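1. the amino acid sequence is not available; the structure is as follows:
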């Protein structure tokens, strides 16, 4: 698009300037990030048509050409809040060439899994037949709920995958040079790091802080008016400790001081992003050093997690999965493995350009090993008794093994060996749902709490009650998340694209 723009500038003085101007308008239309119709975004309707009478001495009129309207920065920023445009962006059934489409399906499945687990945890707390929980937890398939922590590992894995893959592709195209403005060495690396960090902060914070404010107000109201006590002290913690959420450091403090306890994932993922950004910037010119740093941190995470599990006698097969929430579950140094594995896979796909030749034997073995690993992690500990050493090893390595099994799925699907699995995970119908997953994650625990705390009597647990509650929360979470995404997330993303150095150079 930039080449078309430059050609239009260089030849502006030629006799065929009207034709070139029309070509330029087409090129510029492609640079507008809001999917506004051409008649509205570039051409001001029939009134903008002009007649060129420069050749009246020849007795003929030149064909009419449209007048091109260049948006100012302020106008483009205003258009970022267009509801119609943002809805079209979210509901678009296409993805860019630099996107790994498989992650959309993994994201939707994982989000449904997260909502299922949180629905069970909350309804169990507000039920009148707690003995039913003991019966249900002994069933084989309930391990899907007990081991729901792996759904979060899927998100960590995808986060590292996309950050690494998109960074190396963007850097290879030279687009990151717009941030460095000709600088080199430490200064250039610092500018890249700041650019990555600022984009992340602006991208996440607006919907995050909005939902945090809603949580604070609603939980304070329910604390005074509901027949039940809120499950956590958000009515107290949010007014006092909201700044920890704003800085994404709330997992570095005790869990009993945490506002929006489910926001631990957002904090950890952001902290991983900061570490990953340092490694990626370093890898641009010092790949071996970056590899050594990442390997060291990964090994340290495994050893630290195993040690904490061992000294606390943590037994993954029987303990409540949240039993060591403040020591293992939410701490970044114990959950780092899947993110780094995702970063490694992202680099691998970049280097191979998603083109790998594999034999049928390799494909079959890969799918068998991946499936066996995933199923073993989910259901392999059913009624199993582990020794303290084996339990510590499982706590330390299981999350990374889950990410390794997912690595095969992503690699196979991205290189043409996914078959029906890729068709399902990359189905265009999932793209809109995937795009609002972040807001759905922020919002769904609040929906669950509102459902429970508006009751005047406890839940009576049963499989149909749980099923109906889960489906209701799932649908309502995504409906409201769509509204929040259109109002906050999509406008911010569009404005960041407008203000990016690459964009500014194209329209100056």
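-> Now that the structure is in, tell me what you want to look at. From a predicted model like this one, the values you see are computed outputs, not experimental measurements.
2. only C-alpha atoms for contact and neighbour calcs from this point on.
-> OK.
3. which stretches of the stretch 151-300 of the chain form helices?
-> 177-180, 185-225, 234-246, 264-285, 287-311 (DSSP state H, counting those that start in this stretch).
4. test my guess that residue 413 contacts residue 102.
-> Yes. Applying CA atoms under 8 Å, one finds residue 413 in contact with residue 102, separated by 6.8 Å.
5. which neighbours do those two share?
-> residue 422 (CA atoms under 8 Å, 6 or more residues apart in numbering).
6. now render the helices of the stretch 151-300 of the chain as JSON lines, adding distance to residue 329 and mean neighbour count.
-> Shown next, in JSON lines, are the helices of the stretch 151-300 of the chain (distance: least, CA to CA, whole Å; neighbours: other CA atoms under 10 Å):
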{"stretch": "helix 177-180", "distance to residue 329": "37", "mean neighbour count": "18"}
{"stretch": "helix 185-225", "distance to residue 329": "21", "mean neighbour count": "17"}
{"stretch": "helix 234-246", "distance to residue 329": "18", "mean neighbour count": "18"}
{"stretch": "helix 264-285", "distance to residue 329": "9", "mean neighbour count": "20"}
{"stretch": "helix 287-311", "distance to residue 329": "10", "mean neighbour count": "17"}
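7. the structure to be compared is supplied as follows:
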């Protein structure tokens, strides 16, 4: 199978092709053999002599090896030529390669005229322009109309949607409120940076890239067989010894997806903290209002980004991969937008996602809807709270473990070359990564931390008189030990600070071990037992999340030291407020780049860091526009229009 995606350009009315293989340059042959994700299967010789047969094994010997019999190649040909013309010509040119076939699909070809005929959706752009004019008018009114000095002055609607007001709210310092945890802005920002870098790495590996051999576990045979072929054309092979699956750092980065669980921990902590404080203050919870506030908080900006993917993104660029990457995204968003707006896209049409990372919003929303019901149980008594939280945490560990064991899945997402960059084809991704019931563990860990801080608040600063490991029946409770830990961390008179000092390296070691296990799984994926897979699948996310909760706990109790100073650095606060919009727009920024590639990408750490920085800068600029024009104005309108006794939802 020799599949070529053709990018046509109108340069001549005649269709001409090279008559023989000698007109193809040596650099083009190197391009075919070495720079693409799927190297070409050669059955025959480059010179055409049957006596010089150099056949590669088309079937991978191991799971971590690439196929050797397929190459995707983009070429530019005159616009007058059709896909069938290209196929017939390539069949003639490659006739000497025994068993080699060519497939050229008409749908994969495009011309300049095709891009000119892309629907521009004038009504969509007219609505965008009208909305921006309204925002601009409100901003002018906010600048030139003086605000009264009255204390109970009600903000008019036009001032709520002003860009000037939005900027003030974005750059305002964080108030020292009871629910404020100073380390959260930094945790959000740094986690988001890692998420963007991870998505950039996935984007790089989902298309053509240089040094495709880097992702293989064993490529020695292939390299040796191609050495003599390339010597005939005077080409050199860059033989690197480091391969992604054999490199500890590379394997750890590839298994770094638990980092997104930080968002689940923060979300569960914030919502549970707010609900517990409201119940303690005697306020009644209006659950429908909580749900409505949450929906109005997230959906407007989300809907705008979905509309951009569905109606605007495809007309912004072009390239050999444009139809396959961006065209598919456009079709998915036009057909499945309703699953996103109902926050059920992690269960429905998971193989055709609109905005791939949006599964997180669906999971977080589904867990959000259960939290008020759990909070009502937590305030009944400590015994009830211990049973509820303990049971939920146990179930959140058991469900992914059982699914992994019964279905024979991998312990984690193992991005072998066949599914690298195409997660929706991985059964482990679909069965244990997307569903909310498999991602509940970190969220519940955040709720446990919130309840602990809530239940310990107001205790007298007396030192615990008993040891931390107590064996009397009435004292063996999780909450009692947490109370002892709280007294030990919070009050300077405690003489058990060694627990704090041991906690930092222990938690950091656990988090590193959870992600570094990817190296073991990638090396020995064929020898992992079902029990090992199930154990890791059930425990790795909660264990990683306990480390995140530990950082939040020590920072909240005043023991964060320089870590808390870094995470609470004031310039991170505005970026933290932009984090939701950055999360929404960064897939579009990345898609514009890798969807329009006309040359293979270089898979290297330097390239990954460099491109990730560019993604963050451009995404922040786009997020600022989205925040000032959509998220903040409509969120402020919701606060004005919703009843005053509404329980504010937090994300």
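-> Structure's in. What do you need? Nothing here was measured: the structure is a model prediction, and the numbers come from that model.
8. that older thread, nearest to residue 349 of structure 1, of the helices of the stretch 151-300 of structure 1?
-> Nearest to residue 349 of structure 1, of all those, is helix 264-285, at 15.0 Å by CA to CA.
9. superpose on structure 2 and give me the mean offset of that closest one.
-> Compared with structure 2 after fitting, helix 264-285 of structure 1 has a mean deviation of 1.4 Å; criterion: mean CA distance after the TM-score superposition for structure 1.
10. hmm, who's touching that helix?
-> Against helix 264-285 of structure 1 from outside (CA under 8 Å, 6+ apart): 152, 156, 159-160, 163-164, 167, 189, 192-193, 196-197, 200, 245, 248-251, 289-291, 293-294, 330-332, 336, 339-340, 343.
11. quick one on the thing from earlier: mind putting the helices of the stretch 151-300 of structure 1 in TSV, distance to residue 495 of structure 1 included?
-> Listed next are those as TSV, based on distance: least, CA to CA, whole Å:
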stretch	distance to residue 495 of structure 1
helix 177-180	17
helix 185-225	10
helix 234-246	20
helix 264-285	21
helix 287-311	32
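12. for residue 403 of structure 1, which of these is the nearest?
-> Closest to residue 403 of structure 1 of the helices of the stretch 151-300 of structure 1, according to CA to CA: helix 287-311, at 13.0 Å.
13. how far off centre is the closest one?
-> Taking the mean of its C-alpha atoms, helix 287-311 of structure 1 sits 24 Å from the chain's own mean (CA atoms, centre = their mean, to the nearest Å).
14. for residue 381 of structure 1, which of the helices of the stretch 151-300 of structure 1 is the nearest?
-> helix 287-311 (16.4 Å).
15. now do the closest one against helix 264-285, angle only.
-> Orientation of helix 287-311 of structure 1 against helix 264-285 (axes from the mean of the first three to the mean of the last three CA atoms, to 10 degrees) gives an angle of 150 degrees.
16. contacts for helix 287-311 of structure 1, please.
-> Against helix 287-311 of structure 1 from outside (CA under 8 Å, 6+ apart): 279-280, 282-283, 327-328, 333-337, 340, 388-389, 391-397.
17. stretch 304-312 of structure 2 now?
-> If you take CA under 8 Å, 6+ apart as the criterion, stretch 304-312 of structure 2 is touched by 120-121, 124, 329-334, 337, 354-355, 584-585, 588.
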